[in-house]
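In: I would like to see how this sequence folds:
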Amino acid sequence: MNAAASTSAPSIRLEIDDIQSGALHHRPAPYVGWFLFLRVDDRHAGRALLRRLLPAVEGGLPGADPNKKDAWAAVALTYQGLRALGVPQESLDSFPLQFQQGMAARADVLGDVGESDPTHWEPPFGTPDVHIVLSGLAPDAARLEKALERARAAYQETPGVEVIWQQEVQQLPTGRTSFGFRDGISYPGIEGSGIPGSNPQEAPIKAGEFILGYPDETGNLPPMPQPEILGRNGTYLAVRKLHTKVAAWRQFLRANASGPEGEALLGAKMIGRWPSGAPLTLSPDQDDPELAADPHRNNDFLYREDDDRGFKCPAGAHIRRVNPRDATIIGVARLHRIIRRGTSYGPPLPDGVLEDDGADRGLVGVFIGAHLGRQFEFIKSEWVNNGNFIGYSGEKDPVAGHHDGTGSLTIPEKPVRRRVQNLPSFVVTRGGEYCFLPGLRALRWLSELE
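Out: This is a model prediction of the structure:
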């Protein structure tokens, strides 16, 4: 069955109460959050920790309780973490190769070279010591504390488990990313979840693209870790700490545009949206904050009928690369959809400052899908760091791609297209891990391995 045909197949219903809340629910806005890495020094202690964490981790979607709405804690494990817990080798061997190898070993595929090479990563990223990843997101500090208080008590009361890294995240005062653009606008609808997508013109994506145990866009069940109780209702996370070179971004816009209006337009052409979040496809000539603020309109567009040749939003723009929608490309876009959840860390660079202040700022990105290979890794290798799929061989994502100062971006214009040259890298990978986010029954199974 092809991807297009699968969209008309009968709907399924997810076992939503067995799926960790953090897997499917949208990031709140505003938000505060917290990421922790733990090392398990004793498998019995690791299992005891999971037993203590279970009451802190909820399934389904946050309910009507105002103390819980839009707030959650999540527990994920790396391949090394599953080994540290004593998961049988036959189960470990049933996980996909990408997950078994870990993100650092996949650096060449992902474009993590140069400054982003794992040899430069922040410890303990890329080491065998990262076993359990705890995370939490909430609209404010009070609800975050409520969501995490049980989790914090669990690891503090468990000898043999050590916290080895932590990172606080929060929405910047501007409500935008460190580059100055609104984020978190676009997300897919997932069949059977009850959560509508942001684009009313996009049919829901099959649940098996995001959650294991259900048919995906090919009509098949994705490969699932065994035994079934371990794999079903789980998913994979690619967790990335990405440093943003905001001063370099501003310098590049200043050097390649005339005046503030020209800089704003060039930045929008590279991103695909204006700073407010208004898409170029619907507002090609100027920013439109009113459009951006309307969730019923700010994603209501397709590329093929509105802008197939990219005169409004270039085919190489960041948002069009990572979600081509119905654009004319090589391949089927629906086979490579993922859930993206980006959260900012570090202080903003003050407006107008063009020199780097030395502060560490950027985002912790979580990319969720049931197929590490044809979702996250495909997007990084083919859509972000290659341009063949849009007919621009050698061109990379102007914002997220790895550049060495010789990169370029094609901007269709009449009568002659523009080529923006000598792009540097604006984003540096500071670390990353592949994680498995189990269902709640799987967490209990892991906690009771003996």
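
In: switch to C-alpha atoms for all contacts and neighbour counts from now on
Out: Noted.

In: what residues are up against the closest residue to His44 other than its chain neighbours?
Out: Leaving aside its sequence neighbours, His44 sits nearest to Leu85 (Cα to Cα, 6 or more residues apart in numbering; 7.4 Å). Going by Cα atoms under 8 Å, 6 or more residues apart in numbering, Leu85 touches Val40, Asp42, Arg43, His44, Gly46, Arg47, Leu446.

In: Not counting its neighbours along the chain, what's nearest Ile132?
Out: Taking Cα to Cα, 6+ apart, and ignoring the residues beside it in sequence, Ile132 has Leu77 as its nearest neighbour in space, at 4.6 Å.

In: Here is the second sequence; please produce its structure so I can put it next to the first one:
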Amino acid sequence: MSSMSLGARMVGRWKSGAPVDLAPLVDDPALGADPTRNNNFAFAHPDTTLATDQSRCPFSAHIRKTRPRADLGTPEDATHHIMRAGIPYGPEVTDAEASSSTTSAECGLAFACYQSNIGNGFQFLTRFWANSATFVHSSVGVVPVIGALASAQRVIGGLNLTDFTNTTTLTANFIVSRGGEYFFTPSLSAIANPLSV
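Out: I've put the predicted structure just below:
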């Protein structure tokens, strides 16, 4: 399996933004660029069994564990939904940098998310879904990209396209946090009528 497809299966999306649930084998840039289609999926397909099939999207994939869609039943409960925005900065990592595990320039992702309740949003998703090795589907592991187990090895299931029962042991941390803050953003109605809140 190529590093591109492994990365896509870990995240649940190809680099273009196309979800592996709709494009499981190769990237589809047109799908990734189409906002009416690239979020229109639920992990459920008539020709597969939702509880066991990982041929399209692994149970441990970042997008699947942080927004499980049909994995938690239908209609989807929006209690834990968040609006996400990631802004990449710096140059792409070169092959030489990747092989030496060093970078010559600062690069990363500035991540922001919005939710109506911090306890039901970001905190809940990271603590109870992303970092739970048994969330929804037993023994799938934590989210490979953001899952944190105090620097311990992470055993992840479902990443191997040829054998979904195989596990992959990850020792590297893909995300190194440089800090974080919580901010209160008032609603437009609160800004328009500050005395009413």
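
In: circling back: buried among the contacts of Leu85 of the first structure? Make that a ChimeraX selection.
Out: Per 16 or more other Cα atoms under 10 Å, the buried members of the contacts of Leu85 of the first structure correspond to this ChimeraX selection:
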select :40,43,44,46,47,446
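
In: out of the contacts of Leu85 of the first structure, which are inside helices?
Out: Among the contacts of Leu85 of the first structure, the ones falling in helices (DSSP state H) are Arg43, His44, Gly46, Arg47, Leu446.

In: Quick one: map the third one onto the second structure.
Out: Going back to what we said before, that points to Gly46 of the first structure. In the second structure, no residue is paired with Gly46 of the first structure according to TM-score structural alignment.

In: What distance do you get for Gly46 of the first structure to Val161 of the first structure?
Out: 7 Å (Cα to Cα, to the nearest Å).

In: need the strands for the stretch 251-400 of the first structure, in chain order.
Out: Assigned by DSSP state E, counting those that start in this stretch, the strands in the stretch 251-400 of the first structure fall at 339-345, 362-369.

In: Can you get me a residue count around the counterpart of Pro35 of the second structure in the first structure?
Out: Matched to the first structure by TM-score structural alignment, Pro35 of the second structure sits across from Pro295. By other Cα atoms under 10 Å, 13 other residues sit near Pro295 of the first structure.

In: separation between Pro295 of the first structure and Leu137 of the first structure?
Out: From Pro295 of the first structure across to Leu137 of the first structure, the span is 22 Å (Cα to Cα).

In: circling back: what sits in contact with each of Gly46 and Val161 of the first structure?
Out: Val40.

In: longest helix anywhere in the second structure?
Out: helix 3-11.

In: Give the aligned range of that helix in the first structure.
Out: Using TM-score structural alignment, helix 3-11 of the second structure pairs with 263-271 in the first structure.

In: After superposing, tell me the mean distance of that stretch to the second structure.
Out: Compared with the second structure after the fit, stretch 263-271 of the first structure shows a mean deviation of 1.3 Å (mean Cα distance after the TM-score superposition for the first structure).

In: before we move on, the earlier item: now render the contacts of Leu85 of the first structure as JSON lines, adding distance to Val366 of the first structure.
Out: Shown next, in JSON lines, are the contacts of Leu85 of the first structure (distance: Cα to Cα, whole Å):
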{"residue": "Val40", "distance to Val366 of the first structure": "22"}
{"residue": "Asp42", "distance to Val366 of the first structure": "28"}
{"residue": "Arg43", "distance to Val366 of the first structure": "27"}
{"residue": "His44", "distance to Val366 of the first structure": "29"}
{"residue": "Gly46", "distance to Val366 of the first structure": "24"}
{"residue": "Arg47", "distance to Val366 of the first structure": "25"}
{"residue": "Leu446", "distance to Val366 of the first structure": "23"}
